[in-house]
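K.L.:
Sequence and predicted structure below; questions after.
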Amino acid sequence: MVRAGLTAERLARAGAELADEVGFDQVTVSALARRFDVKVASLYSHLKNSHDLKTRIALLALEELADRGAAALAGRAGKDALRAFADVYRDYAREHPGRYAAAQLRLDPEAAAASAGGRHAQMTRAILRGYDLTEPDQTHAVRLLGSVFHGYVSLEMQGGFSHSAPDSQESWSRTLDALDALLRNWPAP
């Protein structure tokens, strides 16, 4: 019998919390069943399998990130918008490491179409309009920003900057200054 109150959404939220606690790779339907003190089989009326659970967590994380990004960008332009958007990703990864890892999950085409991934791309392109980039340079810049944000955050979360001066906050700030300068002076092909 399915425990009252369990829904796919509630399970995804609980899975996201579990991911932040133990790591996204450690999230399974079995671990989630233990959290709710139910049999694994009772969760299968809401979830197809562990991949479905992980996809739902990824979709939740992408939605949360997009909501935060939209709020941070409201009324901002240029360097201020770039910094606000970048800080959203860094702060989210620090606050929710498991969810941040989930947001990197490669989604199948159907899930990707239903995700907030498109909102992320639209926000990034909105920032870039302040730098007067046209295609294909805008696409190159979207990829550059995503690579820098994710790369920096991933290295920082793994302790890559913890044993040397200057501190990582100063390097983050300088990195964003450098990105702003690059975007304002985008090289011609």
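P.N.:
Sure thing, it's come through.

K.L.:
contacts, neighbours, all on C-alpha from now
P.N.:
Fine.

K.L.:
Surely residue 56 and residue 12 touch.
P.N.:
Yes - the pair residue 56 / residue 12 is scored as a contact, 5.7 Å apart, by CA atoms under 8 Å.

K.L.:
let's bring in a second one:
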Amino acid sequence: MRQGLDQFTVLQAAAELADAHGYEQLSLASLAKQLQIRTPSLYNHVKGMPGLKQALASYAVRKLKEALIEGIIGKSGDEALHALAFAYVDFVRQHPGIYEASMGAPDPLDPDFQTAGTEVVQLIIRLMESYQLEPEVAIHAVRGMRSIVHGFASLELRKEFNIEISKNESLHYAITAYLRGVQHVSQNPD
């Protein structure tokens, strides 16, 4: 076992490989090669490929949360939600492999993965507080926001936006239209 090797270092290397070569290309053999160790040594840090994928999914969601927080610092209201959307999509642009890992957790009910995901949801709920939505409606609003940014990022990742119009302008348009709808719901709850 290489001295100084820990699970975090293993996950960082796995993330680099996934982002550079694609999540589906990630293997224990390629990871061991990247870390300059023998494949069996990885079992000291992850429980095989399923364990690596599960740990990488949680790692990815935590990295996403960090990117979202960085993107919204100093902002509030609509500005913060626009910033969050762009931070989300930019994260996927920069980290396509680990983003895919976050969507493919072997056990989506794993407590660590659930905690990481809940933290992202709570962040968005806090940003939605300016709309003074009822708690249940706030959850609907968060689900809508996540659906928009995930859908946009996923389509872009798969090269589905081929018309020569700014993708960033399209994202801004989508979020603006969505937030107008949320604002309307907050002012007209019935």
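P.N.:
Received it, and whenever you're ready, just let me know what you need. In this text, all values refer to a predicted model and were calculated from it rather than measured experimentally.

K.L.:
Overlay the chains and give the TM-score.
P.N.:
Scored against TM-score structural alignment, normalised by the length of the first structure, the superposed chains reach a TM-score of 0.90; 186 aligned residues with a CA RMSD of 1.7 Å.

K.L.:
so how many other residues sit close to the closest residue to residue 119 of the second structure other than its chain neighbours?
P.N.:
Among residues not flanking residue 119 of the second structure along the chain, residue 65 sits closest, at 7.6 Å (CA to CA, 6 or more residues apart in numbering). Using other CA atoms under 10 Å, residue 65 of the second structure has 22 neighbouring residues.

K.L.:
what about residue 65 of the second structure, which helix or strand?
P.N.:
For residue 65 of the second structure, the host element (DSSP states H and E) is helix 48-72.

K.L.:
Tell me which other helices or strands that helix touches.
P.N.:
Applying 3 or more CA pairs under 8 Å, 6 or more residues apart in numbering; DSSP states H and E, one finds that helix 48-72 of the second structure makes contact with helix 7-21, helix 77-94, helix 96-103, helix 111-128.

K.L.:
Quickly compare those helices and say which is most buried.
P.N.:
helix 96-103 (a mean of 24; mean count of other CA atoms under 10 Å).

K.L.:
Mean per-residue distance, it versus the first structure.
P.N.:
Superposed on the first structure, helix 96-103 of the second structure shows a mean distance to its aligned partners of 1.3 Å (mean CA distance after the TM-score superposition for the first structure).

K.L.:
what is the orientation angle of that helix with helix 7-21?
P.N.:
120 degrees (axes from the mean of the first three to the mean of the last three CA atoms, to 10 degrees).

K.L.:
where's helix 96-103 of the second structure relative to the chain centroid, distance-wise?
P.N.:
From the chain centre to the centre of helix 96-103 of the second structure is a distance of 7 Å (CA atoms, centre = their mean, to the nearest Å).

K.L.:
How about stretch 123-138 of the second structure?
P.N.:
The answer for stretch 123-138 of the second structure is 20 Å, by CA atoms, centre = their mean.

K.L.:
One more: stretch 66-77 of the first structure?
P.N.:
Offset of stretch 66-77 of the first structure from its chain centre (CA atoms, centre = their mean): 15 Å.

K.L.:
One more: stretch 122-133 of the first structure?
P.N.:
19 Å.

K.L.:
what's next to it, contact-wise?
P.N.:
Contacts with stretch 122-133 of the first structure, where a contact means CA atoms under 8 Å, 6 or more residues apart in numbering, come from 69-70, 77-78, 81-82, 138, 141-142, 183-184, 186.
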